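J.: sequence-free structure coming up:
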């Protein structure tokens, strides 16, 4: 069981938690949440919260009835912080796709992050699948994909059985290396076409977990998670 999330000076030492929290706001469909959800099993040195799973649509609508972007994302994150709390060591990450937003909207969130310690925005241009591409391929210039739909189709052909996050995550270090090389302006929040800033989140996680801890996760935990999934599928078919 993880230790108490928030603490004050009066909190007994035994209750002060010993892990770093990564709170993630991702506006994708099923693919992004499934990918980041798997990170929570990586190490007891980190915890991963998907904000969308903790602050419901109903709660977010109560804050912002018009569902106007980017206030929808920002206020949902603020509501999460009010409910869950963040320590000074914790990180909040906005994982967004360029194709879903206007530049001015993304710039507003980026400016907001600049004003808040440990708030981060990492974008993929045009979409999250660019980040996934770098897990399996080094040179994205070899790709003929132009749209997000193209990238989704191309990625589905990289592994037998199609895309599965647990089969991609073992290549996280490769993805960090491949995508970081293509980022020609690392000090600017907005990525060039067919590049991604998601390596920043990958590096932040590896910094806490450690490369050896990550290797143990890939060798010992991921096979068990895959087997559990296979067993669940078999049980469902028997019903």
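T.: In hand now; what should we look at? A quick note: this is a predicted structure, and the numbers were derived from the prediction, not measured.

J.: only C-alpha atoms from now on, for both contacts and neighbour counts.
T.: Noted.

J.: let me see the contact set for the nearest residue in space to residue 20 that is not next to it in sequence.
T.: Excluding the flanking residues, the one nearest residue 20 by Cα to Cα, 6 or more residues apart in numbering is residue 46, at 4.7 Å. Counting by Cα atoms under 8 Å, 6 or more residues apart in numbering, residue 46 makes contact with 19-22, 40, 205, 208-209.

J.: one more: residue 148?
T.: So residue 148 contacts 126-127, 129 (Cα under 8 Å, 6+ apart).

J.: list the buried residues in the helix or strand where residue 232 lies.
T.: Assigned by DSSP states H and E, residue 232 belongs to helix 222-238. Residues of helix 222-238 classed as buried by neighbour count (16 or more other Cα atoms under 10 Å): residue 222.

J.: chain center to it: distance?
T.: 24 Å (Cα atoms, centre = their mean, to the nearest Å).

J.: so what touches that helix?
T.: Residues contacting helix 222-238 (Cα under 8 Å, 6+ apart): residue 166.

J.: ok, structure two:
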């Protein structure tokens, strides 16, 4: 399940900020995903516009965008004032609207910077690439329902908008690397959402990377404080095994913060056999660019 959380300091967009109008076919996941990036930079504004129950088809989404953005004789005061620098994006799944997307593409060609980003079969393909480098392989990959189940099973706890969207740069690279199309339509397990992300990410990349560094440092401090100061008295072999497991865990979480909430639970499991504290002399410590690196000293018995 996706739920929101304010990880970044809220920043109001400048008056001349570039605006991305994002019209989503889905009313839940897409909306909450893109909301993660709203108001974290003064340089851009993401205006996410979910459909109502009667606007889910590509044609209806286009009609909604036209009404909200384009001034006409019958619509002299649209809700939004579209400028030359602004971009309009339609985030569409191919599963249900495959035969209707062509019409939307033709209509968008009449406007400057109106773009369609398709996912085959659904938006969960984009979510998947935040945490995985390679295209998956499972039964019924052309069915959206199967993708929703697969993504939830392949990510511990399911995709969570409180932390996973921070991997947007990885998602761009992974989705782009695995992208292929057939007649202009994304192949199965491919998505064009990376094209949208490529457009707005440069405005926020320094902010996102700074937050990643902060989280990575906090993670290493957590592992040091919890494991070293509360480690049980164990044998040399078990000590070495547990330290290897800890190092693997640290490496995994350093690479992917999606597991930021995992270390505490894992470390509790490592330490639950005993309550005595390990001597700090049993460990080697070294400073790294991401925090403190912990490793056991060779032939040093803990306890």
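T.: Yep, it's here. These numbers were taken from a predicted model, which means no experiment stands behind them.

J.: superposing both, give me the TM-score.
T.: Scored against TM-score structural alignment, normalised by the length of structure 1, the superposed chains reach a TM-score of 0.73; 196 aligned residues with a Cα RMSD of 2.6 Å.

J.: list the ones among the contacts of residue 46 of structure 1 that structure 2 also has?
T.: Compared against structure 2 with both residues aligned by TM-score structural alignment, their matches' Cα atoms under 8 Å, those retain 19-22, 205, 208.

J.: assign a three-state SS to residue 48 of structure 1, would you?
T.: Classification of residue 48 of structure 1 by DSSP: H, G, I helix; E, B strand; the rest coil places it in strand.

J.: show me what it aligns to in structure 2.
T.: Structural alignment (TM-score structural alignment) places residue 48 of structure 1 against residue 46 in structure 2.

J.: wait, that match touches residue 36, no?
T.: No: using Cα atoms under 8 Å, residue 46 of structure 2 makes no contact with residue 36, being 9.8 Å away.

J.: in structure 2, what stretch matches the stretch of helix or strand residue 93 of structure 1 belongs to?
T.: According to DSSP H and E, residue 93 of structure 1 maps onto strand 91-97. The aligned range for strand 91-97 of structure 1 in structure 2 is 87-93, by TM-score structural alignment.

J.: mean per-residue distance, the matching stretch versus structure 1.
T.: Average distance, stretch 87-93 of structure 2 versus aligned residues of structure 1 after superposition (mean Cα distance after the TM-score superposition for structure 1): 0.3 Å.

J.: what's in contact with that stretch?
T.: 19-25, 58, 61, 113-123, 193, 196.

J.: contact partners for the most centrally placed residue in structure 1?
T.: Centroid-nearest residue in structure 1: residue 36, 4.6 Å away (criterion: Cα atoms, centre = their mean). Residues counted as contacts of residue 36 of structure 1 (Cα under 8 Å, 6+ apart) are 48, 50.

J.: gap between the match of residue 48 of structure 1 and residue 288 of structure 2?
T.: 36 Å (Cα to Cα, to the nearest Å).

J.: counterpart of residue 206 of structure 1 in structure 2?
T.: Residue 206 of structure 1 maps onto residue 201 in structure 2, by TM-score structural alignment.

J.: one more: residue 79 of structure 1?
T.: Match for residue 79 of structure 1 (TM-score structural alignment): residue 67.

J.: and the gap between its match and residue 78 of structure 2?
T.: 6 Å.

J.: same question, residue 21 of structure 2
T.: Residue 21 of structure 2 is 14 Å from residue 78 of structure 2, by Cα to Cα.

J.: who's more crowded, those two?
T.: Shown here are residue 21 of structure 2 and residue 78; by other Cα atoms under 10 Å, residue 21 has more neighbours (21 against 15).

J.: ok, that one touching residue 49?
T.: Yes: counting by Cα under 8 Å, residue 21 of structure 2 touches residue 49, with 7.2 Å between them.

J.: so what sits against both of the two?
T.: What both residue 21 of structure 2 and residue 49 touch, as defined by Cα under 8 Å, 6+ apart, is an empty set.

J.: which residue ranges of structure 2 form helices?
T.: 29-35, 58-69, 94-97, 101-108, 124-128, 144-154, 168-177, 193-200, 205-223, 229-230, 236-255, 262-271 (DSSP state H).

J.: re the thing from before, show me the contacts for the residue lying closest to the match of residue 48 of structure 1 once chain neighbours are set aside.
T.: Sequence neighbours aside, residue 20 is the residue nearest to residue 46 of structure 2 in space, at 4.9 Å (criterion: Cα to Cα, 6+ apart). Residues in contact with residue 20 of structure 2 (Cα under 8 Å, 6+ apart) are 44-47, 86-89, 200.

J.: and residue 20 of structure 2, what pairs with it in structure 1?
T.: In structure 1, residue 20 of structure 2 lands on residue 22 (TM-score structural alignment).

J.: and that match, how far is that from residue 219 of structure 1?
T.: Residue 22 of structure 1 is 23 Å from residue 219 of structure 1, by Cα to Cα.
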